[in-house]
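Novice: build me a structure from this.
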Amino acid sequence: MMPRPLLKNTFNLTYRKIPILAIGREIYCDTSLVAEALEHFFPESEGYRTLYPLAADGRSYRPMIRGFASYWTDRPLFRVACGLMPASIWASAFGRDREGLIGHSIDAEKLGRKIPENLSKLDLQLSMLEPLFANDSGDEGFVFSTESPSLADISLFYELKWGEEIAKGKYTEGITQGETKDGELEGAAPVLNAQRYPGLWRWYKMMEVYFENLPSTEETCKNFEEVVKKMRESPALGTRSLLLPTPRSTHAELDKKTGCVEGALVSIAPDDTGRDDPTLGTLIAMSPEEVVIKPQKLDPPATVDVRIHFPRLGFVVRPSPASKL
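Specialist: Presented below is the predicted three-dimensional model:
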């Protein structure tokens, strides 16, 4: 379904993907920017955990960790994991929905026949990862030798865990809205196991225990109107706080040449899927890594006056002629 009705009607946000983060009346899209916003507004210096702990050598590998999560786990590894989904999922309402997202038809039977090929591709990914964790002592460690899991560990574990379980047929009933039942398939076991990749497997099981032992802090709000009410009552960020910190400000000369200047109507869309359903809005602020817009008014109008933040990594920002969705 394009776009998501809840986001479109509440915020006039036509962006399709999840998750999104709301801090007051500021909406942050895409995991890469959500992580940076959480790190900025809930810093380690105030007692919160960090996604970027220091490495054993005392250095911060934050740029490398961000790149690992965005360019490796969220791209080639994620695509491989999607390729392990049973054909029954692609033949359901889920597959029909994804056809609209990616812009072309899906052959469920063909994708089913490609699972062995995608298992081989997963084996490639695991082979590249194994040296990170292989050592003679058997000591447990994290991806960048940090004292606790970083965003790199979290993103890698999530992709492998989701890929392993979806390949087995887990979640099938929920994903297909009841069209098919959960299965008990072989899944990724031929390549993701303790014998083939002992170091990676040891880390994987350690991460399972780590997450199982974390205290639950999630609160579910059953009344969405209460959330909307709190958002309306929240103060807006000031001009100096609107953008997340970056080493340099936006390049004004290049912005002028591309037409992405304050006050311009711009179109923002992912550079992979969902490009046919961009979010339109007035450009409020921009940095080398982030763009902030006031969304274009749609029918019905938004119920909350928000500003929407997108990362520039993985998204295309361009001037757009006025239009309505």
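
Novice: could you use CA atoms for every contact and neighbour count after this?
Specialist: Will do.

Novice: strands of the protein, residue ranges please.
Specialist: Using DSSP state E, the strands of the chain run over 20-23, 26-29, 265-270, 279-286, 290-295, 307-311, 315-319.

Novice: for those strands, which one ends up most surrounded?
Specialist: Of all those, strand 307-311 carries the top mean neighbour count, a mean of 26, counting by mean count of other Cα atoms under 10 Å.

Novice: list the contacts of the nearest residue to A134 once chain neighbours are set aside.
Specialist: Using Cα to Cα, 6 or more residues apart in numbering and skipping the chain neighbours, the partner closest in space to A134 is G199 (4.5 Å). Under the criterion of Cα atoms under 8 Å, 6 or more residues apart in numbering, the neighbours of G199 are 130-135, 138.

Novice: any idea how far C82 lies from L122?
Specialist: Going from C82 to L122 by Cα to Cα, to the nearest Å gives 11 Å.

Novice: between those two, which one's more packed in?
Specialist: Taking other Cα atoms under 10 Å, C82 and L122 do not tie; L122 has more neighbours (25 against 17).

Novice: start to end distance for stretch 140-155?
Specialist: 18 Å.

Novice: contacts for it, please.
Specialist: Stretch 140-155 is contacted by residues 50-56, 61, 65-66, 68-69, 73-74, 132-133, 202-203, 206 when judged by Cα under 8 Å, 6+ apart.

Novice: give the buried subset of those residues as a ChimeraX selection command.
Specialist: Only the buried entries of these go into this ChimeraX selection, using 16 or more other Cα atoms under 10 Å:
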select :50,51,52,53,54,55,61,65,66,68,69,73,74,132,133,202,203
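
Novice: circling back: among the contacts of G199, who's most crowded?
Specialist: Using other Cα under 10 Å as the neighbour test, these are led by F133, with 22 neighbours.

Novice: in the stretch 101-250 of the chain, which spans are helices?
Specialist: Ranges of helices within the stretch 101-250 of the chain are 108-113, 115-133, 151-168, 172-175, 198-212, 224-233, based on DSSP state H, counting those that start in this stretch.

Novice: this one as well, want them side by side:
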Amino acid sequence: RKTPVLQIGADIYCDTALIARRLELEKALPAFFPEGQEMIVATFAAWADLVVFQHAVSLVFQPESIAVRFGNMSPEAIKAFIADRAGLFSGGSATRLSAEQARHQWPTLMARLEQQLQREQGDFLFGEPSIADFALAHPLWFLKATPVTSPLVDAYPAVSAWLGRVMGFGHGA
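Specialist: This next block holds a predicted model:
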């Protein structure tokens, strides 16, 4: 299941990684894949999409966070949302990371990221903005959406400052 996000002429692109590559062909500025760093930023973005996102989802979908996140939704809307998400895992091979694993591993992931950002030359993960920054910002933005999970990002000052810079790009047009 994919949600169309980009249309160029009759072509509709639904996959985030494919969209980034397609926009790169349009000479996106800043470049999503800076010259000479294509492999490292693509690999880092894949890690963010697979590992960090899975941790963020596990942490966000805990009862205390859900209560805040969905506090203004009707019970019917919450049931529909839960049924929709359950369908994503039904009959597939995707597995969910347990909340215990996510809580245990999260500090290590963030400490490594904090260290990387403290050592980096420039304001972004690899000096200049790239797909790596945008891919990692997404799950962290997700965590920042409630006061329950926001401290999981706020506890890391370099990460928080970096996220502010990335989010400063806005949501596109």
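
Novice: ranking the helices of the stretch 101-250 of structure 1 by burial, who's on top?
Specialist: Most buried of the helices of the stretch 101-250 of structure 1, by mean neighbour count (mean count of other Cα under 10 Å): helix 151-168, with a mean of 20.

Novice: quick revisit: mind putting the helices of the stretch 101-250 of structure 1 in CSV, distance to L254 of structure 1 included?
Specialist: Shown next, in CSV, are those (distance: least, Cα to Cα, whole Å):
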stretch, distance to L254 of structure 1
helix 108-113, 42
helix 115-133, 37
helix 151-168, 31
helix 172-175, 43
helix 198-212, 43
helix 224-233, 35
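
Novice: coming back round to it: now do the shared contacts for C82 and L122 of structure 1.
Specialist: Contact with both C82 of structure 1 and L122 is made by no residue, according to Cα under 8 Å, 6+ apart.

Novice: re earlier: output the strands of structure 1 as JSON lines; include the columns distance to I154 of structure 1.
Specialist: Supplementary listing: the strands of structure 1 in JSON lines, determined by distance: least, Cα to Cα, whole Å:
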{"stretch": "strand 20-23", "distance to I154 of structure 1": "17"}
{"stretch": "strand 26-29", "distance to I154 of structure 1": "18"}
{"stretch": "strand 265-270", "distance to I154 of structure 1": "23"}
{"stretch": "strand 279-286", "distance to I154 of structure 1": "28"}
{"stretch": "strand 290-295", "distance to I154 of structure 1": "23"}
{"stretch": "strand 307-311", "distance to I154 of structure 1": "20"}
{"stretch": "strand 315-319", "distance to I154 of structure 1": "23"}
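
Novice: any idea how far P34 of structure 2 is from the aligned residue in structure 2 for I102 of structure 1?
Specialist: Structural alignment (TM-score structural alignment) places I102 of structure 1 against F89 in structure 2. For F89 of structure 2, the distance to P34 of structure 2 equals 35 Å [Cα to Cα].

Novice: out of the contacts of G199 of structure 1, who's nearest T282 of structure 1?
Specialist: Each of the contacts of G199 of structure 1 was scored against T282 of structure 1 by Cα to Cα, and L132 proved nearest at 44.5 Å.

Novice: against R202 of structure 1, how distant is that closest one?
Specialist: Noted for L132 of structure 1: a distance of 12 Å to R202 of structure 1, by Cα to Cα.

Novice: and what of V80 of structure 1?
Specialist: Applying Cα to Cα, the value for V80 of structure 1 to R202 of structure 1 is 22 Å.

Novice: now swap in E164 of structure 1 and tell me
Specialist: Taken as Cα to Cα, the span from E164 of structure 1 to R202 of structure 1 is 15 Å.

Novice: E39 of structure 1 now?
Specialist: Computed as Cα to Cα, the E39 of structure 1 to R202 of structure 1 distance reads 28 Å.

Novice: aligned partner of the residue nearest to A134 of structure 1 in structure 2?
Specialist: Matched by TM-score structural alignment, G199 of structure 1 corresponds to A158 in structure 2.

Novice: what's the matching residue for A93 of structure 1 over in structure 2?
Specialist: A93 of structure 1 maps onto A80 in structure 2, with residues paired by TM-score structural alignment.

Novice: again with S32 of structure 1
Specialist: Alignment note: S32 of structure 1 maps to A17 in structure 2; criterion TM-score structural alignment.

Novice: report how many residues lie close to its match.
Specialist: A17 of structure 2 has 15 nearby residues by other Cα under 10 Å.

Novice: tell me which residues touch R103 of structure 2, please.
Specialist: L59.

Novice: quick one: map it onto structure 1.
Specialist: Aligned by TM-score structural alignment, R103 of structure 2 pairs with L119 of structure 1.

Novice: relative to E120 of structure 2, how far out is the match of G199 of structure 1?
Specialist: A158 of structure 2 sits 10 Å away from E120 of structure 2 when distances are taken as Cα to Cα.

Novice: next: L50 of structure 2.
Specialist: 23 Å.

Novice: skipping adjacent residues, who's closest to D15 of structure 2 in space?
Specialist: The shortest distance from D15 of structure 2 to any non-neighbouring residue, by Cα to Cα, 6+ apart, is to K2 (7.0 Å).

Novice: OK, contacts around the aligned partner of I8 of structure 2 in structure 1?
Specialist: Matched to structure 1 by TM-score structural alignment, I8 of structure 2 sits across from I23. If you count contacts by Cα under 8 Å, 6+ apart, I23 of structure 1 has none.

Novice: surely L6 of structure 2 meets A17?
Specialist: No: counting by Cα atoms under 8 Å, L6 of structure 2 does not reach A17; the two are 11.6 Å apart.

Novice: please report the distance of the residue nearest to L88 of structure 2 when sequence neighbours are not counted from Q37 of structure 2.
Specialist: Leaving out its chain neighbours, the residue that sits closest to L88 of structure 2 by Cα to Cα, 6+ apart is R1, at 7.9 Å. As defined by Cα to Cα, R1 of structure 2 lies at a distance of 31 Å from Q37 of structure 2.
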